[in-house]
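>>> A predicted structure for the sequence below; I have some questions about it.
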Amino acid sequence: MMARRLHLEEFESGDKPQEPEPGQLAAEAEAGLAAFDQGYAAGWDDAIAAQDAEITKLRSELGSNLQALSFTYHEARVHVLAALEPLLRDMTGKVLPAIARQTLGAVVLEALRPMAGTLASAPVEVLLNPASRATVEALLTSGGAPPFRITEEPSLGEGQVYLRLGRTERQVDLDGVVRAIEAAITSFFQTGAEETADG
């Protein structure tokens, strides 16, 4: 028996592979890094642009919501003021004058006490509207007021009283207080109407 020889195929060609030059490797690596940097920068720019677009969208939505809220608040304010105006005008036209008439005697008594301390022997002259006399006189008589003398003066309002003691004079003007409140309410609603017209 004859021994067979094993024959193996050779894969090597006669040419040896060339090793890349050091400069070529560096150039390829640099080109790869440049491509990576360029891709990274493009991705970063896209992310920034997407974020800016989202922020712009959120700002726009927030602005719209605030505008709608402001409009709703403005409408609600107009309705509330429209409902309050007649009530406040009734209060200043009816309720406050009635309260002023009822409290006039107490206010006069408070104003009288310090005046009477200076000249205890002389009576304090109380000038008032005839319509207010009964209320004021009843309170002064029962309230431990200093000596007083009532003089009716039709030119005074029902909420006005002048107190005189010697050369000293003091005015109680609840009518003026009511007028000041009425003027403040009128001014408030006029300002509100102008703001509504401008808005």
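Received, thanks. Keep in mind it's a predicted model, so treat the numbers as computed, not measured.

>>> going forward, measure contacts and count neighbours with C-alpha atoms only.
Will do.

>>> doesn't Ser169 fall inside a strand?
You called it Ser, but residue 169 is Glu. Yes: counting by DSSP: H, G, I helix; E, B strand; the rest coil, Glu169 falls inside a strand.

>>> this is the comparison structure:
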Amino acid sequence: MTIAHLLEDFGNAGKVEPVALVSDELLEEQKLVSFENGYTAGWDDSVGAHERETSKISATLANSLEDMSFTFHEAQNQLIESLDPMFKVLTSAILPDAMAASFGHHIVDQLTDMAKGQTDQPLVITVAAGEAGGVRAALNQNFSIEVKVREDGELAPGQAYLRVGGLEREINSGALLDSIRESVDAFSFQVKEDAQYG
């Protein structure tokens, strides 16, 4: 038996296999494909980075707006709570005094408006008991027609009826004040409810 099978055969070692030649056109085409693939990958990365940055900015902006909204509502609630006592004083003391002081002048303004075109009709003012003197003092304007001031014990202070011929108007300062008080109370209540329950 021979040992030839254990030894390497160098008999075919001299043969060189030809290298496949690549044409210039094929080489240019492969370069162009590589460039396009690289450009597309770079573009995709850029678009992805831009989308991530935009998403991050949007999330940050949304958080900032939410914080700002919360701060605004907190400040608004504190402001309303601090103004509530002032509203109470305004509707219980200042407005009633101011309305009482201008009651007669308001009547004169209404009568002047009602008397236009009614020069031959008497003007009749009916007020609550004890208010006739103040109304007469406010009637310092000379009307060309007769003005009668009467008191009615059933009328509340700040309430008056004005009549010129067939026209009649009611002035009710007390009802107006009550309406203002109710509006202020409802506003304060609503703000407190919104602050507590959102």
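In hand now; what should we look at? Being a predicted model, the structure only gives us computed values, none of them experimental.

>>> Got a TM-score for the two of them?
The TM-score (TM-score structural alignment, normalised by the length of structure 2) is 0.77; 179 aligned residues with a CA RMSD of 2.6 Å.

>>> what stretch of structure 1 does stretch 155-162 of structure 2 fall on?
Per the alignment by TM-score structural alignment, stretch 155-162 of structure 2 matches residues 156-163 in structure 1.

>>> gap between the two ends of the matching stretch?
Counting by CA to CA, to the nearest Å, you get 13 Å between the two ends of stretch 156-163 of structure 1.

>>> can you pull out the helices in structure 1?
22-90, 96-118, 133-142, 174-198 (DSSP state H).

>>> Pick the most deeply packed of these.
By mean neighbour count, with neighbours taken as mean count of other CA atoms under 10 Å, helix 96-118 ranks first of those at a mean of 17.

>>> so what does it touch, helix or strand wise?
Helix 96-118 of structure 1 makes packing contacts with strand 124-128, helix 133-142, strand 160-165, strand 168-173, helix 174-198 when contacts are defined by 3 or more CA pairs under 8 Å, 6 or more residues apart in numbering; DSSP states H and E.

>>> report the angle between the axes of it and strand 160-165?
Here helix 96-118 of structure 1 points in a direction 0 degrees away from that of strand 160-165 (axes from the mean of the first three to the mean of the last three CA atoms, to 10 degrees).

>>> can you give me how far helix 96-118 of structure 1 is from the chain middle?
How far helix 96-118 of structure 1 lies from its chain's middle: 38 Å, per CA atoms, centre = their mean, to the nearest Å.

>>> which residues make contact with it from outside it?
123-124, 132, 135-140, 143, 145-147, 158-159, 161, 163, 165, 168, 170, 172, 174-175, 178 (CA atoms under 8 Å, 6 or more residues apart in numbering).

>>> now do 6 Å
Helix 96-118 of structure 1 is contacted from outside by Val136, Leu139, Leu174, using CA atoms under 6 Å, 6 or more residues apart in numbering.

>>> quick revisit: now the helices and strands packed on helix 96-118 of structure 1 as JSON lines including distance to Lys94 of structure 1?
Conversion of those to JSON lines gives the following (distance: least, CA to CA, whole Å):
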{"stretch": "strand 124-128", "distance to Lys94 of structure 1": "21"}
{"stretch": "helix 133-142", "distance to Lys94 of structure 1": "18"}
{"stretch": "strand 160-165", "distance to Lys94 of structure 1": "17"}
{"stretch": "strand 168-173", "distance to Lys94 of structure 1": "17"}
{"stretch": "helix 174-198", "distance to Lys94 of structure 1": "10"}
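
>>> Relative to Ser64 of structure 1, which of the ones you listed is closest?
Comparing these by their distance to Ser64 of structure 1 (CA to CA), the top pick is helix 174-198, with 20.3 Å.
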